[in-house]
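Trainee: Predicted model follows, preceded by the sequence.
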Amino acid sequence: MIAVEDPRLTFARQALGPISSVPMPGLPSHLLALVDARDVLHVVKRHTDAGRFRQEAHAYITVVPHLGDRAPKMVAADPVTRSLLLTLLSGQSAVDLPPCSQAERDAYHSAGTTLRALHQVVPAESGDAIPAYLAGRTRWWTGRAHTAGLISVGERRTLLAHADALAIAVMDGAICHLDYQPRNWLVGSDGVVRVLDFEHARLDARVRDFARLEHRHWRLNPHLRETFFDGYGRPPDETERDLLIRFGVIEALTALVRGHESGDPQLAVHGRTLLDQLI
């Protein structure tokens, strides 16, 4: 029986020439590590969703180069296998840093600096449609939560009022990562945080990149918030703090519905708890 080569290897060989796969225990199945003839490490990331593939490939062409060595570089993209060939960054995952350590504080400071660099990229399009888009997303998630019986009639009314407020809110647009949190940070030996996974990156409200940190990581560790914004350059102003609450509502609804639909009780509880705190 003739063995069929992993199409990711075929794609990578066409781009790099001679390659060898590199065993990396713990690497997710959609990632494949390999080394080329010059002993340079790479990773092939395969998407199951064509839209996510296109969005991340576009980000690596238009946005990620502005981050320099704070992000991987894309070598090639293959729409047939929905795979991206990227340089492999070395470093320690920020989630593995000892809690309350100086290393953790330093990582949050560097992560703030990295995000500032991303937000300084000049977008190619206007951000005028962002408030309407976010209001629409809030209504959409509210509808799904209500249909699934996850929220009450009164909560639905409150959430729709949140959506109406978002529709007329003033907010700065920026190129956002939209999953900016420690699981996507690699801390190099130089202490610099490099960021991974740009499949959600797009023009959005700048403050949204703080929302996941605010509602998942900073509530129990407020000192990390201060450290992060010291690296970023400035903290949110009063208007932006109000937006963080409204974006927290979107975060809560997303977690509640996705946790329910995927059978992930931990995610659903996070969404329910956060929603109770915010509305």
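Mentor: Great, that's in hand.

Trainee: C-alpha from now on. contacts and neighbour counts both.
Mentor: Fine.

Trainee: Would you tell me which helix is longest in the protein?
Mentor: helix 238-262 (DSSP state H).

Trainee: residues making contact with it?
Mentor: Contacts of helix 238-262 with the rest of the structure, by Cα atoms under 8 Å, 6 or more residues apart in numbering, involve 137-138, 141-142, 144-145, 150, 159, 162, 166, 171, 207-208, 210-212, 214-215, 264-272, 274-275, 278-279.

Trainee: Which ones among those residues lie within strands?
Mentor: Among these, no residue falls in strands (DSSP state E).

Trainee: ok, and here's another one to check against it:
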Amino acid sequence: MRGRGVDLIAKLHRSPSLHEREVHAYRAWTPHLGSAAPELIAVAPELHGIVITALPGTPLDTQSLGPDDERDAHRDAGRILARLHSLPAQAAASDMTDYLADRGEHWLARLGHHITQHDAHLVREHLRLLRSTTHARVAPCHLDFQPRNLLWHTDRRTRVIDFENSREDLAARDLARLATRIWPQRPDLREAFLDAYGPLDTNDTAVLHHVTALEAVTSMAHGLQHGDDYLVDLGRRLLANLGH
């Protein structure tokens, strides 16, 4: 689509909640990110649809960049997420930790015999500790912040797309996809990202460690449900790492 001399994208959401989350993000938060995020052009509530501007670039996970360009892309991503996380939030940390711990129990129950009693106990211990981390930072979060939603362009700028999972949450949880899927193999990208994002405090580090248990059970459950071997293997690897 084209309008106002720019390319446009029409998107239909799979559920009302995803539609509401993305519309809210585009109205309340992404204007503060400037050209690093799409602009909301129109909303069709009856269709759960939106029209947004298309951004230049292609997803990082589809590109073969040199190490320097990769580090620049992740450094710019850190700058964008730091800006998003600097915006005001209303939710209390205790409400967020309780919610996430409850979600962890939900997904743990879905795994049934696919998880050992030892691993289930380990996950529950991390969920218990997460619930007690009541002074963590709360911020507007993207919640699917990973290379497939980060565009890199020849102008050497990173942009972020797909805000349908966004909501107020624990800020450090927004780093979980990078921390569990990218940084273990590429510590240089972690360093570049945090160079722009800023250092993690004690509570951030604790949250990131404990939500790894949540990432493990949700990855396994979704992988088993959809026949996605990558997610199943990721969940098992995260569980193994938690045990060390």
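Mentor: In hand now; what should we look at? What you see is a predicted model; the values in this text were computed from it and never measured.

Trainee: Can you give me the TM-score here?
Mentor: After superposition, the two chains reach a TM-score (TM-score structural alignment, normalised by the length of structure 2) of 0.94; 242 aligned residues with a Cα RMSD of 1.5 Å.

Trainee: Which among the contacts of helix 238-262 of structure 1 count as buried?
Mentor: 138, 141-142, 144-145, 150, 159, 162, 166, 171, 207-208, 210-212, 214-215, 267-272, 274-275 (16 or more other Cα atoms under 10 Å).

Trainee: Restricted to helices, list those residues.
Mentor: Using DSSP H, these in helices are 138, 141-142, 144-145, 159, 162, 166, 208, 210-212, 267-272, 274-275.

Trainee: State the distance from the aligned partner of residue 52 of structure 2 in structure 1 to residue 77 of structure 1.
Mentor: Here residue 52 of structure 2 is matched to residue 86 in structure 1, going by TM-score structural alignment. Taking Cα to Cα, to the nearest Å as the measure, residue 86 of structure 1 falls 9 Å from residue 77 of structure 1.

Trainee: How about residue 56 of structure 1?
Mentor: 10 Å.

Trainee: What of residue 268 of structure 1?
Mentor: For residue 268 of structure 1 relative to residue 77 of structure 1 (Cα to Cα), the value is 35 Å.

Trainee: try residue 169 of structure 1
Mentor: Counting by Cα to Cα, the gap from residue 169 of structure 1 to residue 77 of structure 1 is 38 Å.

Trainee: who's in contact with the counterpart of residue 130 of structure 2 in structure 1?
Mentor: Under the alignment (TM-score structural alignment), residue 130 of structure 2 pairs with residue 166 of structure 1. By Cα under 8 Å, 6+ apart, the residues touching residue 166 of structure 1 are 131, 132, 134, 135, 246.

Trainee: can you rerun that using 6 Å?
Mentor: 131, 135 (Cα atoms under 6 Å, 6 or more residues apart in numbering).

Trainee: what does the longest strand along structure 2 correspond to over in structure 1?
Mentor: Looking across structure 2 with DSSP E, the single longest strand is strand 6-12. Mapping strand 6-12 of structure 2 onto structure 1 (TM-score structural alignment) gives residues 40-46.

Trainee: Report the secondary structure state of the aligned residue in structure 1 for residue 185 of structure 2.
Mentor: In structure 1, the residue paired with residue 185 of structure 2 is residue 220, using TM-score structural alignment. When classified by DSSP: H, G, I helix; E, B strand; the rest coil, residue 220 of structure 1 comes out as coil.

Trainee: and residue 220 of structure 1, how many neighbours?
Mentor: By the other Cα atoms under 10 Å criterion, the neighbourhood of residue 220 of structure 1 contains 10 residues.

Trainee: Good, wrapping up.
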